[in-house]
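Peer 1: fold the stuff below for me.
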Amino acid sequence: MRTLVCTQPGNFEYLDGITPELKQSHAILKIRRVGICGTDLHAFEGTQPFFEYPRILGHELAGELVEFDNAPGFTAGEPVTIIPYFYCGTCIACRNGKQNCCSRIKVCGVHQDGGMVDYLAVPSYSLVHGQGLSFDELALVEPLAIGAHAVKRAGILPGEYVLVVGAGPIGLGTMQLAQIAGAKVIALDVNDLRLNFCREKLGITHVINALKDNVSEALMTITNGDMPTVVMDATGNLKAINNAFSYMAHGARYVLIGLQKESISFSHPEFHKREATLMSSRNATSADFEHVIDSMKKGLIDPKTYITHRVKLEQVKDTFESWLDPSNGVIKAMVSMD
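Peer 2: Reported below is the predicted structural model:
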């Protein structure tokens, strides 16, 4: 079985893997697509928290259901994706319906080996019906669900100004889901290529380049002096996260989607006088997956818009490092296992 392993930061190796055998309450998938996300890039760089090597990457997956146990309603051969956050079911978070932040969570491709393999065994509860979507589309449900969950956490109301910091794949998905919720979205990034993508592909009117524009002045102008009532970070960059505290309106909510290793800092008086709310958004729930799939089926999201680079598994080792270079214009790289 073909297997691509990240053996240490900066290095991949192709190895022969063992084809999994069916276990109780598990399913075996033939992997057809693997989307590359920021977590994979950070793992390659050596900057991903909670990470150990060697590791098989890949959690944005689409595949064919080969065989399964205890998965009522599913059929062998059908296209599926998975919710790649494997949970314990007994901790306080799980008992409260928050399996996305299980205290003993094992994220596929992060805490345990992921989908850059021909065949992958997953818990049957993680299966999600394809509902007629293509393999490309199914591999994009998970990253878009991250944005859907963050939007739900923020409690966005129609007409609110929502600032999304970071126009990478997660940030772009967050922007689109915020638009679906009725928000007036403002995109903030340092890369003009990505800001142009926001304008041209997502129809976002308000874009700000943090390296070229006075961000606070631009936000004051766009919001008629109010500042955004929702700020969402999708950079995982410490400087960007800390700076964005100053962009909040009084009474605003700040949602941290991106993740980095250091401690954040902000002025307590400035935060307090705003009666601001700070929250994190981790992973996504089954309801978020269903919301994204429904939005795709209704034509509110065209997931193929996000795919800018395509490679076969055999090309990943020699190509992966180039995806770290912003000048290459990567939004979403998609690995075909065919």
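
Peer 1: only C-alpha atoms for contact and neighbour calcs from this point on.
Peer 2: Noted.

Peer 1: for the closest residue to residue 144 other than its chain neighbours, pull up the helix or strand it's in.
Peer 2: What sits nearest to residue 144 in space, not counting adjacent residues and going by Cα to Cα, 6 or more residues apart in numbering, is residue 173, at 5.1 Å. In the assignment (DSSP states H and E), residue 173 maps to helix 169-180.

Peer 1: just residue 42 next, same as before
Peer 2: Judged by DSSP H and E, residue 42 forms part of helix 38-45.

Peer 1: after that helix, next one along is what?
Peer 2: strand 60-68.

Peer 1: helices of the chain, start to end?
Peer 2: All helices of the chain, identified by DSSP state H, fall at 38-45, 92-95, 135-139, 141-154, 169-180, 192-202, 215-222, 238-243, 268-273, 286-297, 316-319.

Peer 1: for the last one, packing partners?
Peer 2: Translated: helix 316-319. strand 11-16 (3 or more Cα pairs under 8 Å, 6 or more residues apart in numbering; DSSP states H and E).

Peer 1: rerun at 10 Å
Peer 2: Helix 316-319 sits against strand 2-8, strand 11-16, strand 332-336, with contacts defined as 3 or more Cα pairs under 10 Å, 6 or more residues apart in numbering; DSSP states H and E.

Peer 1: for that helix, buried residues please.
Peer 2: 316-317 (16 or more other Cα atoms under 10 Å).

Peer 1: how about residues contacting it?
Peer 2: Residues from elsewhere that reach helix 316-319, judged by Cα atoms under 10 Å, 6 or more residues apart in numbering: 4-6, 10-14, 116, 310-311, 334-336.

Peer 1: and those, which of them are buried?
Peer 2: In those, burial by neighbour count holds for 4-6, 12, 14, 116, 334-336, counting by 16+ other Cα under 10 Å.

Peer 1: quick check: angle from the strand ranked longest in the chain to helix 169-180?
Peer 2: Across the chain, the longest stretch assigned as strand under DSSP state E is strand 26-36. Counting by axes from the mean of the first three to the mean of the last three Cα atoms, to 10 degrees, strand 26-36 lies at 100 degrees to helix 169-180.

Peer 1: relative to strand 332-336, how tilted is strand 26-36?
Peer 2: 130 degrees.

Peer 1: any idea how far the nearest residue to residue 82 once chain neighbours are set aside is from residue 136?
Peer 2: Excluding its sequence neighbours, the residue lying closest to residue 82 (Cα to Cα, 6+ apart) is residue 127, at 4.7 Å. Note on residue 127: its distance to residue 136, by Cα to Cα, to the nearest Å, is 17 Å.

Peer 1: ditto for residue 128
Peer 2: Plainly put, residue 128 is 15 Å away from residue 136 if you go by Cα to Cα.

Peer 1: pretty sure residue 177 sits against residue 149.
Peer 2: Yes - here residue 177 reaches residue 149: they are 9.2 Å apart, a contact under Cα atoms under 10 Å.

Peer 1: also this sequence, please, to line up against the first:
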Amino acid sequence: MSTNQAISVEGDRQKLWQPQRGLNKVVEQVVKLTFLIFALISVATTIGIVLSISYETLEFFKEIPITRFLTETEWSPTFANKKFGIIVLVCGTIVTTAISIGIALPVGLLAAICLSEYAPEKLRRILKPALEILAGVPTVVYGYFALLFVTPILKGFIPGLETFNALSAGLVMGVSIIPLVASLSEDAIYAVPNALRQGSYALGATKRETIMSVVLPSALSGIVASFILAISRAIGETMIVTIAAGQNPQLTVNPFVKVQTMTAYIVQVSKGDTPAGSLVYKTLFAVGAALFFMTLVLNILSFWFVRKFRQKYD
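Peer 2: So this is what the prediction gives:
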């Protein structure tokens, strides 16, 4: 083939490819625009939630000073003698959350290590979906399971345990969030490059030492993220604590008595009997703002912890 013929063929190829390149550029721009729209929708939704909660919360604080909200030790906004001590609901939330994460975090992390580092690949493919089935159980089922099954068993070991109590609610809530911790932590651990493990073994480290000193630090960001999500899930859990923990707001850290969490109060008031615009109605948004603030603090702490840990190992 002569030089002129080769140039002609190459020119024909370029002419054929030009429309295709143009089409690819159009598709790429459409994809970018679609992603941008969805990102803006997410941001706008978040801003809308914050603004709606903030507006009603500010209306609440126009009637009730924030000092009463933070310092009073009783919570009875529906009574004649109204009290607005949010610390009562916060204590109930913290007690049930502490019990649940005491179960979910160690069990979930150990399950993740077992699935990623010790279980054969075939067994892992069976166990992980089986574990994640727990995440598909409705929380109302967990609530009745805690009330009708776990509480009677605990009463046989703990004299004086009330029918509605924080202990059984926290234990069952911990079981319900184990799949969240295990699945996310296992994904983070499994994603650690195998070369790091082989390098540790080459230096004479045992499997346990490799997991503790190499694998877990490398997967820390994913593990911490799973922990924070689990804690946030426990703080925001509604049906389990509403059914099993009771609806008696009292300032206590005793897990053997009935308590009321922040989410349980929201369920109690938002049943449709509370007039819109009333003071009791506005307490829903004040409690919701407190929940939002707690989860925000948790996320800030997780970002700080991961950043400090990475600086330590860099």
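
Peer 1: how alike are these chains, TM-score-wise?
Peer 2: With the length set by TM-score structural alignment, normalised by the length of the second structure, the two chains reach a TM-score of 0.25; 138 aligned residues with a Cα RMSD of 6.9 Å.

Peer 1: give me the neighbour count for the residue nearest to residue 82 of the first structure.
Peer 2: The number of residues packed around residue 127 of the first structure, counting by other Cα atoms under 10 Å, is 20.

Peer 1: next one: residue 269 of the first structure
Peer 2: 9.

Peer 1: same question for residue 309 of the first structure.
Peer 2: 15.

Peer 1: ditto for the one 3 residues further on
Peer 2: For residue 312 of the first structure, the tally of surrounding residues (other Cα under 10 Å) stands at 13.

Peer 1: same question for residue 31 of the second structure.
Peer 2: As a burial measure, residue 31 of the second structure scores 12 neighbours (other Cα under 10 Å).

Peer 1: wait, is it part of a strand?
Peer 2: No - counting by DSSP: H, G, I helix; E, B strand; the rest coil, one finds residue 31 of the second structure to be helix, located in no strand.

Peer 1: between the buried ones among the contacts of helix 316-319 of the first structure, which is closest to residue 122 of the first structure?
Peer 2: Distance to residue 122 of the first structure across these (Cα to Cα) is lowest for residue 116, with 13.5 Å.

Peer 1: returning to what we had before: need the helices of the first structure in CSV (columns: distance to residue 30 of the first structure).
Peer 2: Putting the helices of the first structure into CSV (distance: least, Cα to Cα, whole Å) gives the following:
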stretch, distance to residue 30 of the first structure
helix 38-45, 20
helix 92-95, 29
helix 135-139, 12
helix 141-154, 18
helix 169-180, 25
helix 192-202, 32
helix 215-222, 47
helix 238-243, 38
helix 268-273, 49
helix 286-297, 21
helix 316-319, 18
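
Peer 1: return every residue with contacts to both of residue 177 and residue 149 of the first structure.
Peer 2: Common contacts of residue 177 of the first structure and residue 149, defined by Cα under 10 Å, 6+ apart, comprise 291-292.

Peer 1: let me see the ranges of the helices in the stretch 101-250 of the second structure.
Peer 2: Chain-ordered helices for the stretch 101-250 of the second structure, with DSSP state H, counting those that start in this stretch as the definition, fall at 121-132, 139-145, 151-155, 166-190, 194-202, 207-210, 216-218, 220-236, 239-244.

Peer 1: hmm, the residue nearest to residue 82 of the first structure is touching residue 85, no?
Peer 2: No - the criterion here is Cα under 10 Å, and residue 127 of the first structure misses it with residue 85 at 11.1 Å.

Peer 1: can you give me the distance of the residue nearest to residue 82 of the first structure to residue 142 of the first structure?
Peer 2: Between residue 127 of the first structure and residue 142 of the first structure the computed distance is 12 Å (Cα to Cα).

Peer 1: so which residue is dead centre in the second structure?
Peer 2: residue 229 (2.5 Å; Cα atoms, centre = their mean).

Peer 1: how close does that one get to residue 26 of the second structure?
Peer 2: Applying Cα to Cα, the value for residue 229 of the second structure to residue 26 of the second structure is 39 Å.

Peer 1: ditto for residue 105 of the second structure
Peer 2: For residue 105 of the second structure relative to residue 26 of the second structure (Cα to Cα), the value is 47 Å.

Peer 1: more neighbours, these two?
Peer 2: Taking other Cα under 10 Å, residue 105 of the second structure and residue 26 do not tie; residue 105 has more neighbours (23 against 12).

Peer 1: residue contacts, that one?
Peer 2: 111, 174-175, 177-178, 180-182, 223, 226-227, 230-231.

Peer 1: next: residue 130 of the second structure.
Peer 2: 124, 179.

Peer 1: ok, now how distant is it from residue 188 of the second structure?
Peer 2: Distance of residue 130 of the second structure to residue 188 of the second structure, computed by Cα to Cα: 19 Å.

Peer 1: pretty sure residue 308 of the first structure contacts residue 335?
Peer 2: No - at 11.4 Å, residue 308 of the first structure does not count as touching residue 335 under the criterion of Cα under 10 Å.

Peer 1: what are the buried residues along the helix or strand where residue 286 of the second structure lies?
Peer 2: Using DSSP H and E, residue 286 of the second structure falls within helix 279-313. Residues 279-291, 295, 299, 302, 306 are the ones in helix 279-313 of the second structure that count as buried (16+ other Cα under 10 Å).

Peer 1: what is the neighbour count of residue 240 of the second structure?
Peer 2: For residue 240 of the second structure, the count of nearby residues is 27 (other Cα under 10 Å).

Peer 1: skipping adjacent residues, who's closest to it in space?
Peer 2: Ranked by Cα to Cα, 6+ apart and with sequence neighbours excluded, the top spatial neighbour of residue 240 of the second structure is residue 143, at 3.9 Å.

Peer 1: run a quick neighbour tally on the one you found.
Peer 2: Using other Cα under 10 Å, residue 143 of the second structure has 24 other residues around it.

Peer 1: find the nearest non-adjacent residue to residue 299 of the second structure, please.
Peer 2: Using Cα to Cα, 6+ apart, the closest residue to residue 299 of the second structure is residue 228 (6.9 Å).

Peer 1: and that neighbour, how close does it get to residue 122 of the second structure?
Peer 2: Applying Cα to Cα, the value for residue 228 of the second structure to residue 122 of the second structure is 30 Å.

Peer 1: the two: which has the busier surroundings?
Peer 2: Taking other Cα under 10 Å, residue 228 of the second structure and residue 122 do not tie; residue 228 has more neighbours (18 against 8).
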